[in-house]
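Participant: Need coordinates for the following:
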Amino acid sequence: MPTIGVNKEDFFVALGQRFTTDEFQALCFDYGIELDEDTEDDPSRPPEEKPELKIEVPANRSDLLCFEGLARSLNIFRGKEPAPTYRVLDIPEDRMHHIVVGKETADVRPFVAGAILRGVKFTQASYDSFISLQDKLHQNLARQRTLVAIGTHDLDTLQGPFSYEARTPENIRFAPLNQKQEMDANELMAHLDNGKSCFQPPIRYPVIYDSKGVVCSLPPIINGDHSKITLDTTNIFIELTATDRTKLEIISNSIVTMFVEYCSEPFTVEPVLIKEADGTTRVTPNLTPMRMEMEDVAVAYGFNNLPRSLSNKSATVGKPLPINKLGDIVRLECAMAGWLEVMPLILCSHNENFAWLNRHDDGTTAVKLANPKTVEYQVVRTSLLPGLLKTVRDNKSVRLPLKIFETSDIVLKDDSLERRARNERRWAAAYCGKSSGFEVVHGLLDRILLMLRVKDYFIQEIPDSTFFPGRAAGVYLGKVGEESRRIGEIGVLHPEVLDKFEIRYPVSVLELNLEVFL
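Facilitator: Take a look at the predicted model:
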């Protein structure tokens, strides 16, 4: 959970009340946050250093990552002030500041948003809080700026309209933040951390210009020095670039709503028009209220205010998700049939997931880690078999036959979803003995499908290089000769597969997709 430090005296002034430690801990508990430390009680704190409250906030509450958001939320929760109504100014599109997006940005950092805060009056404390919030958003939700990068600028030093482009590094020249000397992007990368940066240098760099060719920022690396904000800044231009649209909207709304109270017209933001490369337009930010359910609503309302009567409709009874309940049924039946459950890791090496199973990686199924720390954790598994076979390999001293199973998730690429991947619950079993034991695995399959009350299913021979020729079958739902659906495989593993996993005895396996039974 992220931790935010706030000046104790200023925070109690903002709350309109002084609290004892016990009183404040009780307030935090009621609201779903936690007081981690009160430095006033720390004997090692220098006398000149003002006491701080260090408060842990939930990772999904980006609105609590700064002094302003935390104080505002607690005051609303305590009924001390009404919830603000955030308003995006209704400005004709031809009068809006706009950002023109170049088509080449789609290959490096495809999403961009903007907003303008007018008439801001900073104090040193609010200025520091503004900078601190950006840092915390970058570290947490933005994943070290890889997902989203925020740029904040003194609008009065720039001239719109703005353009968002992607250029080769030698064609980008500017003075970076807190530097007076101009340099191109190659020189900049060599200057920062002795040539090390937060990402590998691409062929093209995303860059934001104003109409006079002034570089506002080189996301996600650094802003330009020309437009840096100071205590005297009154009009703030906020631009955000991202590789994830959802995170872009969350972070954009977070930074805008936290500091819009300092505008000359509080809680009002000036929009920015985004002109996409395909000719479409959109207005940012979008501050339309979101529909929230469950825990966040209960926190806002107050858990202690919820009615306690069991006859009231608010009373609920917890129950497992259908897929988890199904998995538990399969686990229980396998255990009662004498099979042992194993729980391998969901990450494995690329070879274990493909080459060692005599399977080809066409690039459409496996989610790969960008920076794996070890060769054993390169991809998210697309089959349960690697984990089962590594378990067999690592338990050679166990008396044969070895009968093991796993009921867990694999992950598959799915471009139809926003996260571009999906989980799939599967069940797999492996029998290792002095004989192949195919009939034993087949018997387990019959038993499980019987307990799941599946009547119409059959197995049919299939070509599959993971299995011994003539000893591989697909498992199908339906009747032979009619429309059916393949839900898994069963067979005796190929000797090459056994050799790669260093297994000396024959092994029969099965693997099924459990989600088809819901």
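Participant: from here on, contacts and neighbour counts on C-alpha atoms
Facilitator: Will do.
Participant: buried sites along stretch 33-52?
Facilitator: Buried positions in stretch 33-52, judged by neighbour count with 16 or more other CA atoms under 10 Å: Ile33, Glu34, Leu35, Asp38, Thr39, Pro51, Glu52.
Participant: Hmm, the first one is touching Ala59, no?
Facilitator: No - counting by CA atoms under 8 Å, no contact exists between Ile33 and Ala59, whose distance comes to 10.5 Å.
Participant: would you list every one of the helices in the protein?
Facilitator: Secondary structure of the chain (DSSP state H): helices at 8-15, 21-31, 67-77, 124-139, 185-191, 245-259, 295-301, 322-336, 350-353, 385-393, 438-451, 495-500.
Participant: List the buried residues of the second one.
Facilitator: Looking back up the chat, that one is helix 21-31. Under 16+ other CA under 10 Å, the buried positions of helix 21-31 are Gln25, Leu27, Cys28, Asp30, Tyr31.
Participant: what's the distance between the first one and Thr316?
Facilitator: Going back to what we said before, that points to Gln25. Separation of Gln25 from Thr316 (CA to CA, to the nearest Å) stands at 28 Å.
Participant: cool, and the fourth one?
Facilitator: When distance is defined by CA to CA, Asp30 is 21 Å away from Thr316.
Participant: any idea how far Gly213 is from the closest residue to Pro51 other than its chain neighbours?
Facilitator: Of all residues beyond its chain neighbours, the one nearest Pro51 is Glu40 (4.7 Å), with distances taken as CA to CA, 6 or more residues apart in numbering. Applying CA to CA, the value for Glu40 to Gly213 is 50 Å.
Participant: how about this one, so we can line them up?
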Amino acid sequence: MPTLGVFADDLCRSLDIKYSDQDKEIKQKSEKEFNSLCFAYGLELDEVTCEYEMVEKEKGVEAAEKARKEAAEKGKDTMRTIWKVDIPANRYDLLCLEGLTRSLQCYRGQMEPVQYTLKRPQKPLQCFVKKEVAQVRPYFVMAVLRNIKFTQASYESFIDLQDKLHQNIGRRRELVSMGTHDLDKLEGPFTYEALPAKDINFIPLKDPHDVAKDGTESYDAKTLLTGYQAHPQLRAYVPLIYEKERYPVIYDSNRTVCSMPPIINSWHSRITLDTRNVLLDVTGLDYTKCNIVLDQLCAMFSCHCDTPFEVEQVEMIIENDYPSGVPFIKPGSKKFYPTMEEKTFEASVPEMKDWLELQHLSTPEVQKCLTKMMLPSEASADGDKLQVRVPCTRPDIMHEVDLIEDLAISYGYNNLKARVPEVIAEIKDQKIGRLTDMLRYEFAGAGYSEGLTFVLCSRDDCFKWMRREASAAVLKSQPPVHSYEPKLPAVVLRNAKTKEYNTVRTSLIPGLLKMLNYNRKNPLPLRLFEVADVAVQDLREETGSRNQRRAAAIMCNRTSSFEDIHGLLDHIMYKLKVRSKVEVKEMEARNAALPAGTKAKRWKGKVYELVHADEPEFLPGMCGHILVDGLRIGVAGVLRPDVLDPPAEYVGEGENRARVTAPWSVKSPCSVVELNIEPFLKSLKE
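Facilitator: Down below sits the predicted model:
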């Protein structure tokens, strides 16, 4: 959960709360009032501190005193009270002082919901998107904030919001990164390109060696990134593009570099307190998130423009030879950004009131509550339906239930009736949950580290990169419910936002390989496991699909280690009170050798065996099916090198030819085991 630190006096001034750092009684009273306001709105005042205390906690008293003296020379006070507020991860509109005060002012009835204006000049700024960026960072949007006036506080808030968006929705700049430029220092139209590192040369905003701090030293892209590998702030982002054949770069019409996303902006286009026209650029791997970030930046800081809440659009032109396989992008298309689209949801007033037991509220009162949450609405003639307008700053609202949640916040959680549900039930864990937890402890005890991977993946992750093929014939044959069938077709999302997450996983192995890929810098051996659900199609089910709880483990070492994974399988089976067929046969042989009349020990439980198999993702002769009482419940073996490190493939022809790579690349041998654990539920004691 991100935390927003704001100066208490600035915040109280915006919210019309009396505050004084010098008067202890007033300070405590205002803190209590703001804490109550946060609680009512669903936020939490996490900490009351100041810059001096933060530096003292991190670096000691001497560093804090030094920082205080340096700040005093600049007219700043490190003893100013800072309130740190915990912000929900999906409320990007609350990550800066402007957004937080705007929302709380509206909640308190001090202002009306904001209406944003999009300005499209007769000769708009243009940006041409080249085809080469499709394989590096395909999505790019821009906007302009004209006649903006920065103060020191608003300037710092502007920079801080970008950093929080980078870390939060941008996933440390991997999915989304943004740049801001002084438009008066640049000249359109702009181009977004991807070039070899040697062809990119510019003066960066931050010198990689901290030698030239006045913007006089230029570097080529490779030298720049190599230097940033030791930079305390930027080194985390270098791997995002370091190994790419081409680097993304933004040029103006004079071939002046504006930015090399997602790493650094240029010194030439840097913004300062005197900047009057700001050019915003957002690049990324996720089209939806790029638009969300651009909308948030424009919405939050357009209030500082001469015409408040007015944003100038930029025309983005996709070149005709841009690859046709990139979602949301049509070659040769033209579109203006930002869109700042306002969504409309239809909500049932009776249903909203029933959910919260607020039948006494009238439709206008419900509308008033929603307006407090910056959600204006229009009622139908009979008052039973509302057309709720959701601003671009609220991407967290995706369904009517989100409106019900905001209605509850606006009405006040403390004002809702507390009622014990009229349900009589014995509280205990489900058996599948108990079995899952037991197995997790056993895997961990065997030296394996647990991972939690995404349930959604791409279809290629399940089949193409694993050298598998889905089989409709296997689906029609209706195999036993508990059998392990890797060829069963996957459950596919109809309207997936991205092709990387369009399929429900059919195996845990691709997720483990992705985990290995992210941890390949760690020393070998690497031992990972996961116990979770997969989904497969099943014609016998009403929904046409079912979940299956599986356990999987992978070991990566310098040499193939099938004996280690086999030993792990024996250990897990022993804990599940399942004996191997070899052990049972040895027991029977000992019984046969006993003298007549001696009571023999006989195994009456489940029996498993590992039989030779030939699966496409495993090396020939190093794969086996796991059979329990004759039913195939899993597989174990050593993965093929072209599964661990799949070679790149090319799709399309001519200029539309594109290079496609797997989401993992593991260079060391790996052995893996995956099995369905549901057959063991019946033997689990209550």
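Participant: Can you pull the TM-score for these?
Facilitator: Put the two chains on top of each other and the TM-score (TM-score structural alignment, normalised by the length of the first structure) is 0.69; 425 aligned residues with a CA RMSD of 4.7 Å.
Participant: So which residue is smack in the middle of the first structure?
Facilitator: Nearest to the geometric centre of the first structure sits Leu141, at 7.6 Å (CA atoms, centre = their mean).
Participant: Now which residue in the second structure aligns to it?
Facilitator: Alignment note (TM-score structural alignment): Leu141 of the first structure maps to Ile169 of the second structure.
Participant: That match reaches Val176, doesn't it?
Facilitator: Yes - taking contacts as CA under 8 Å, Ile169 of the second structure lies within contact range of Val176: 7.3 Å.
Participant: can you list residues touching both of the two?
Facilitator: Both Ile169 of the second structure and Val176 are in contact with Lys289, Val293, where contact means CA atoms under 8 Å, 6 or more residues apart in numbering.
Participant: Burial check on the nearest residue to Arg235 of the second structure once chain neighbours are set aside, number of neighbours?
Facilitator: Leaving aside its chain neighbours, Arg235 of the second structure sits nearest to Gln229 (4.5 Å; criterion: CA to CA, 6+ apart). Gln229 of the second structure: 17 surrounding residues under other CA atoms under 10 Å.
Participant: for the spatially closest residue to Ala142 of the first structure that is not a sequence neighbour, what are its contacts?
Facilitator: Once flanking residues are discounted, Ala142 of the first structure sits nearest to Val148: 4.9 Å by CA to CA, 6+ apart. Going by CA under 8 Å, 6+ apart, Val148 of the first structure touches His138, Ala142, Pro220, Leu240, Thr241, Ala242, Thr243, Asp244, Lys247, Leu248, Ile251.
Participant: among these, who's most crowded?
Facilitator: Result: Thr241 is most packed of the contacts of Val148 of the first structure (other CA under 10 Å), 28 neighbours.
Participant: Give the equivalent position in the first structure for Glu31 of the second structure.
Facilitator: By TM-score structural alignment, Glu31 of the second structure lines up with Thr21 in the first structure.
Participant: Name all residues that make contact with Leu133 of the first structure.
Facilitator: Counting by CA under 8 Å, 6+ apart, the residues that Leu133 of the first structure touches are Leu65, Cys66, Ile255.
Participant: Among those residues, which one lies nearest to Pro47 of the first structure?
Facilitator: Nearest to Pro47 of the first structure out of the contacts of Leu133 of the first structure is Cys66 (CA to CA; 24.8 Å).
Participant: Tell me the counterpart of the closest one in the second structure.
Facilitator: Using TM-score structural alignment, Cys66 of the first structure pairs with Cys96 in the second structure.
Participant: so how far is Val141 of the second structure from its match?
Facilitator: According to CA to CA, Cys96 of the second structure and Val141 of the second structure sit 22 Å apart.
Participant: Kindly report the same for Asn168 of the second structure.
Facilitator: Taking CA to CA as the measure, Asn168 of the second structure falls 19 Å from Val141 of the second structure.
Participant: same question, Gln167 of the second structure
Facilitator: In terms of CA to CA, Gln167 of the second structure sits 19 Å off from Val141 of the second structure.
Participant: From the neighbour counts alone, determine which of those two ranks first.
Facilitator: Using other CA under 10 Å, the more surrounded residue of Gln167 of the second structure and Val141 is Val141, with 26 against 16.
Participant: Give the equivalent position in the first structure for the more buried one.
Facilitator: Val141 of the second structure maps onto Ala113 in the first structure, by TM-score structural alignment.
Participant: show me what contacts its match?
Facilitator: Glu239, Leu240, Thr241, Leu248, Ser252, Val272, Ile274, Thr284, Pro285.
Participant: can we see that at 7 Å?
Facilitator: Residues near Ala113 of the first structure by CA atoms under 7 Å, 6 or more residues apart in numbering: Glu239, Leu240, Thr241, Ile274, Thr284.
Participant: gap between it and Lys500 of the first structure?
Facilitator: Taking CA to CA as the measure, Ala113 of the first structure falls 50 Å from Lys500 of the first structure.
Participant: Equivalent analysis for Leu388 of the first structure, please.
Facilitator: From Leu388 of the first structure over to Lys500 of the first structure (counting by CA to CA), the distance is 14 Å.
Participant: Compare these two and say which one has the larger neighbour count.
Facilitator: Ranked by neighbour count (other CA under 10 Å), Leu388 of the first structure and Lys500 place Leu388 first, with 23 against 14.
Participant: Not counting residues beside it along the chain, what's closest to the match of Cys66 of the first structure?
Facilitator: Leu161 (5.8 Å).
Participant: which one in the second structure is aligned with Phe467 of the first structure?
Facilitator: Per TM-score structural alignment, Phe467 of the first structure is aligned with His625.
Participant: Grab the nearest non-local neighbour of its match.
Facilitator: Val635 (4.5 Å).
Participant: from what I can see the one you found touches Met622, true?
Facilitator: No - in this structure, Val635 of the second structure is not within contact of Met622 by CA atoms under 7 Å, at 10.8 Å.
Participant: Neighbour count: the two, which is higher?
Facilitator: Val635 (25 against 18).
Participant: Now do that one against Cys556 of the second structure, distance only.
Facilitator: From Val635 of the second structure to Cys556 of the second structure the distance is 17 Å (CA to CA).
Participant: Identify the residue of the second structure aligned to Phe130 of the first structure.
Facilitator: Match for Phe130 of the first structure (TM-score structural alignment): Phe158.
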